[in-house]
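1. Starting from these lines, generate the structure:
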Amino acid sequence: MILESRAYDVAEQTLLQEAPALSHALQNRVLLKREDLQPVFSFKIRGAYNKMASLSDEEKAAGCVCCSAGNHAQGVALSARKLGVRAKIVMPLATPDIKVNAVRHHGKEFVDIVLHGKTFDDAAAEARRLVEEEKLTMILPFDDPYVIAGQGTIGMEILQQTSGSGEKLDAIFVASGGGGMLAGIAAWVKQIRPSVKVIGVEAADAAGMTASLQAGKVVELDHVGLFADGAAVKKVGTETFRVCAEYVDEMVTVSTDEICAAIKAGFNDTRAILEPAGVLSIAGMTQYVKTRGLSGCQFVAVTSGANIDFARLRFVSERADSHERLLAVEIDENPGAFLRLNRRLDAVGVRITEFSYRYANAQKARVHLSFHSPSADHAVAAIRELQEEESPVLDLSDNELAKVHTRYLAGGRARGDVQNERLYRFEFPDRPRALATFLEALQSSWNISLFHYRNHGADVGRVLVGFQVPEEDHERFQTFLNQLAYVFHEETDNQMYQEFML
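-> Model (predicted):
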């Protein structure tokens, strides 16, 4: 099916570009398969067009429908215009204008945009209704043989583009959400050049294919993180799972910080700003090489998309610098203590980039600071220097609560005794009135003792909330949380909270 794909009626054979900075940093030859250079800035056009081109004349005349607010919607829209097929694109009501306008731009008069429902599930239900009532053909984003075959042309191109290099191709790193691109590439590569490893990469908080392959069956996740939204899928496809189970060699999961660092690395080599899902391959490759100590190999990373909102870059830039470390330090409460701390760090060659504290008592001051260091080993040495000279030092560089919330909170411990406090982090899709909706949902009989929200310019809002919950109310409170329909994480036992906020 891959050889017979119609994808090239509209998709382009994309560049396989050497990444000199990444190659030098990783001591391996790194090639980037630039799917972000497709007409819709994403690989999705390949599968969408191949599926729509395969429709019968009757199906084309009736039209098609899809539910998507992302790259798949743009692929369907452009395919509809190229094929002259009417398409309805169903999106949630809160879909940002930039995404609605992009779909309208690609589809022109051949696309009807249907804004429906508060959630993606509501929009998906509307799309299914249109299939039943208007006899439209559903264009699925990944779980369809024609879609998989369309994405599989990427694997065909990679093998063609590396066949004359004279160097062995060791592995191809591929992002996975629903698994369509991973399945398509793996199916082709493992049959044509089985010595080449195909390694799937997922966000750690949206690792549906990893969980499914480990379980030996399709597993539906309870919830998924929203940062790498282009690959945030609760349940992978039945067909994509079958193909991946047969052909994919390994899976790698990466953190939000690793994704942000990969966006920066991709920019350094391409001067293109890739989306979070688009650099999963780079993040996974980087982790894979470092954890295994590999050198002298040749790797391909598929950069799968570049549809990123400019407003998200602030969050990315804050989290991309792996050379910045965040610490909590306790120093003497006396004049000149901070100066001495600064001099000690300066002596070992690190630069303080953030510093905040609040008076706690007459003896000790609790300090938040971040510093920039040229390497991980150097940072460890600097922390060790502080630990030898100062009171307790906490390295918070991997503490999500500290990085997202508490570093920005003025103050620290509450004034007075806060009884029965429990602390939670919440996440929700950040859209107009999202915070107001969240606050309305929080109305309850329990007092809110702490609240912190910061808009990161991303698609996900993050809120920190403290509740005062008497012990006898714990069961009722847990029921209340479960009914909120928000992703939440309890942080009551987090060391950062216990030491600096309670």
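
2. Every contact and neighbour count from this point should use C-alpha atoms.
-> Fine.

3. the strands in the stretch 101-250 of the chain, which residues?
-> 111-115, 137-138, 171-175, 197-203, 250-254 (DSSP state E, counting those that start in this stretch).

4. Beyond the helix or strand hosting Ala365, next helix or strand please.
-> According to DSSP states H and E, Ala365 maps onto strand 364-372. Following strand 364-372 in sequence order, the next helix or strand is helix 376-389 (DSSP H and E).

5. All the helices of the stretch 201-350 of the chain, in order from the start?
-> Ranges of helices in the stretch 201-350 of the chain, per DSSP state H, counting those that start in this stretch, are 208-215, 238-247, 256-270, 280-292, 313-320, 337-347.

6. Rebuild those helices as JSON lines, extending it with distance to Ser445.
-> As requested, the helices of the stretch 201-350 of the chain are exported to JSON lines (distance: least, Cα to Cα, whole Å):
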{"stretch": "helix 208-215", "distance to Ser445": "37"}
{"stretch": "helix 238-247", "distance to Ser445": "44"}
{"stretch": "helix 256-270", "distance to Ser445": "35"}
{"stretch": "helix 280-292", "distance to Ser445": "43"}
{"stretch": "helix 313-320", "distance to Ser445": "34"}
{"stretch": "helix 337-347", "distance to Ser445": "43"}
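
7. between those, which one is nearest to Phe173?
-> Between Phe173 and these, the tightest spacing by Cα to Cα is seen for helix 280-292, at 5.0 Å.

8. And that closest one, what's buried?
-> Within helix 280-292, the residues scored as buried using 16 or more other Cα atoms under 10 Å are 280-289.

9. can you check stretch 219-229 too?
-> Buried residues in stretch 219-229, counted by 16+ other Cα under 10 Å: 219, 221, 224-229.

10. what do you get for stretch 7-16?
-> Using 16+ other Cα under 10 Å as the burial criterion, the residues of stretch 7-16 that qualify are 7, 10-11, 13-16.

11. which residues touch it?
-> The contact list for stretch 7-16, computed with Cα atoms under 8 Å, 6 or more residues apart in numbering, reads 31-35, 37-39, 45-47, 49-50, 79, 82, 150, 153, 157-158, 161.

12. do stretch 415-426 as well
-> Contacts of stretch 415-426 (Cα under 8 Å, 6+ apart): 401, 449, 462-471, 486-492, 502.

13. Let's see which of those end up in strands.
-> Counting by DSSP state E, the contacts of stretch 415-426 place 449, 462-468, 487-490 in strands.

14. The structure of the following sequence is requested for comparison with the preceding one:
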Amino acid sequence: MKPDYLERILNARVYDVAQESPLEYAPNLSTRLNNKLFLKREDLQSVFSFKLRGAYNKMAQLSPDLLKQGVIAASAGNHAQGVALAAQKLGTTAIIVMPVTTPTMKVNAVATGGGQVVLHGNSYDDACAHARQLAEEKNLTFIHPFDDPDVIAGQGTIGMEILRQYQKPIDAIFLAIGGGGLISGVAAYIKRLRPEIKIIGVEPVDSDAMSQSLQKGERVKLPQVGLFADGVAVKHVGAETFRLCQKYVDEIILVSTDDTCAAIKDVFEDTRSILEPAGALAIAGAKAYVEREQVTGQTFISVACGANMNFDRLRFVAERAEFGERREAIFAVTIPEERGSFRKFCSCIGKHNLSEFNYRIAEKKQAHIFVGVQIQNRVDAENIVATFEENGFKTIDLTDDELAKMHLRHMVGGRSSLANNELLYRFEFPERPGALVDFLNSMSPNWNISLFHYRNNGSDYGRIAIGVQVAPNEMNEWQAFLETLGYPYWDESTNPAYKLFL
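-> So this is what the prediction gives:
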């Protein structure tokens, strides 16, 4: 018999630990979007996330004997804090298995809350498998972060609060999706009482397990997930959450890392609060929906679902928010290496503010300039490109080029006649002690590293650009290395910006 979620949500035990979070109007965002946008402030819960609702509701249903034996959970952080708090409240012990990529602040918060932390694996799925193994060995109750009716019902109390707090027409509610527990619970409640309200899920483009699953009509397991929005870095959505999303979710919107960073900044400007990446997904989704549909005068609610942000990551967020807001563009511009060209180049920029300018003499006849320009919108960037081209300056728009944004802008100004048979690749790997050394040690000593760039942005995964000299007769060995490495990689050897600047 399938659960009656309306009944379960109405009877859920969450308010021993959770507060009814406020529903706040976002004036700046609403003005910019020309629609009313309200934020459901789950980031204001005591653990700075909605996750304590589902965790406590599940554990409050356990028998005294099961509680006495203890519980175990797997989590990238927020569910872990919820379980630790619930265990403390209910007088039991909790073991939390967390991926090694989990931000330090979340690990410390769980330990401070009384949870025993075990770090294992590079993703939630790795941690989950290990937690289930420990649950069997130690006879503990596994508290699933999303694929459990009691957990789903606990998260569904957010939907109950929204309808009580805002009784006027609502056009759409936007919710982040990881494993699907939050959107499933809210959708199950909203669609029973107000079926006309659209329920729209939001996922990162590199962690879109639910989107792919709904498209294929079956649960899809992703080979890897992006780790920037660690709170939703789930390879495989839940069976029950998938069923509920099939039934109740109207659509899923995918957003980029830059979009998410821009949404974090947007919320800060409206509330002076800083959301974590997963916590800002719903805001990024609402913005993307308005841009796509070109709607005005509608009412939207975005659930701001978490604020467990490592302070060190703010550097990366601030840098990338400008791209997400379409307020900065970067270009590679080729001009003649002759007198007067630079003055002509500057006149093309006009009154736009420069955010970056990189140049080094490299050829007798041509100069290659890497330039960042503050813009109003993407049309503004297209107009700048057109102006450069009209004046005879060949231009490449690099605003959406990950290699340029992450690495090249810090490396411009060097070519080498010694870099024969050079391949250029980008790699991402979990940021943990020794990870970079492990990566380098896995490479064949026959391959000479001819270029290298690495930046630690306080993020949970490292990014490197690496030039490697691989002889033609070793290309099969190189390909085998790539396929067995286990890290995401991109071949940038034909990237035009690489050709121009490096």
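
15. What does the superposition give as a TM-score?
-> Scored against TM-score structural alignment, normalised by the length of the first structure, the superposed chains reach a TM-score of 0.94; 492 aligned residues with a Cα RMSD of 1.8 Å.

16. ok, back up a step: the strand holding Ala365 of the first structure aligns to what range in the second structure?
-> Alignment of strand 364-372 of the first structure against the second structure: residues 366-374, by TM-score structural alignment.

17. List the contacts of the matching stretch.
-> 327-337, 352-361, 409, 412, 500-501.

18. And the buried ones among those, selectable in PyMOL?
-> Command for PyMOL that selects the buried part of the contacts of stretch 366-374 of the second structure, burial taken from 16+ other Cα under 10 Å:
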select buried, resi 327+328+329+330+331+332+333+334+335+336+337+354+358+409+412+500+501
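
19. quick revisit: which among the helices of the stretch 201-350 of the first structure is found nearest to Glu427 of the first structure?
-> Checking the helices of the stretch 201-350 of the first structure against Glu427 of the first structure by Cα to Cα gives helix 256-270 as the closest, at 14.1 Å.

20. Now the closest one on the second structure. Mean distance?
-> Mean deviation of helix 256-270 of the first structure relative to the second structure after superposition (mean Cα distance after the TM-score superposition for the first structure): 0.7 Å.

21. what's the angle between that helix and helix 313-320?
-> With axes from the mean of the first three to the mean of the last three Cα atoms, to 10 degrees defining the directions, helix 256-270 of the first structure sits at 100 degrees from helix 313-320.

22. same for helix 256-270 of the first structure, what does it pack against?
-> In terms of contacts (3 or more Cα pairs under 8 Å, 6 or more residues apart in numbering; DSSP states H and E), helix 256-270 of the first structure is packed against helix 20-26, helix 280-292, helix 313-320.

23. now do 10 Å
-> Here helix 256-270 of the first structure touches strand 16-18, helix 20-26, strand 29-34, strand 197-203, helix 280-292, helix 313-320, going by 3 or more Cα pairs under 10 Å, 6 or more residues apart in numbering; DSSP states H and E.

24. how about the most centrally placed residue in the second structure, what does it touch?
-> The centre of the second structure sits closest to Ala229, judged by Cα atoms, centre = their mean, with a distance of 2.8 Å. Contact partners of Ala229 of the second structure, counting by Cα atoms under 10 Å, 6 or more residues apart in numbering, are 178, 203-204, 206-207, 257, 260, 276-281, 459-460.

25. Next one: Arg13 of the second structure relative to Val295 of the second structure, how far apart?
-> 38 Å (Cα to Cα, to the nearest Å).

26. Please give me every residue in contact with the residue of the second structure positioned farthest from its centre.
-> Largest separation from the mean C-alpha position in the second structure: Arg339, at 46.2 Å (Cα atoms, centre = their mean). Counting by Cα under 10 Å, 6+ apart, Arg339 of the second structure makes contact with nothing.

27. picking up where we left off before, filter the contacts of stretch 415-426 of the first structure down to the buried ones and express that as a ChimeraX selection.
-> To isolate the buried members of the contacts of stretch 415-426 of the first structure in ChimeraX, using 16+ other Cα under 10 Å:
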select :401,462,463,464,465,466,467,468,469,487,488,491,492,502
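
28. rewinding a little: just curious, which of the contacts of Ala229 of the second structure is nearest to Gly185 of the second structure?
-> Gly178 (13.1 Å).

29. That closest one contacts Lys235, correct?
-> Yes: using Cα atoms under 10 Å, Gly178 of the second structure is in contact with Lys235, at 8.6 Å.

30. who has more neighbours, these two?
-> Using other Cα atoms under 10 Å as the criterion, Gly178 of the second structure and Lys235 rank with Gly178 on top: 29 against 23.

31. List the buried residues for stretch 377-387 of the first structure?
-> For stretch 377-387 of the first structure, burial by neighbour count (16+ other Cα under 10 Å) applies to 378-379, 382-383, 386.

32. Return the member of the residues you listed nearest to Ala320 of the first structure.
-> The closest of these to Ala320 of the first structure turns out to be Ala379 (Cα to Cα; 16.2 Å).

33. Now do the same for Tyr49 of the first structure: its match in the second structure.
-> So Tyr49 of the first structure corresponds to Tyr56, using TM-score structural alignment.

34. Please say which position in the first structure Pro195 of the second structure maps to.
-> Superposed on the first structure with TM-score structural alignment, Pro195 of the second structure falls opposite Pro194.

35. which ones are touching that match?
-> 186-188, 247.

36. of those residues, closest to Asp144 of the first structure?
-> Taking Cα to Cα as the measure, Asp144 of the first structure lies nearest Ala187 of the contacts of Pro194 of the first structure, at 13.9 Å.
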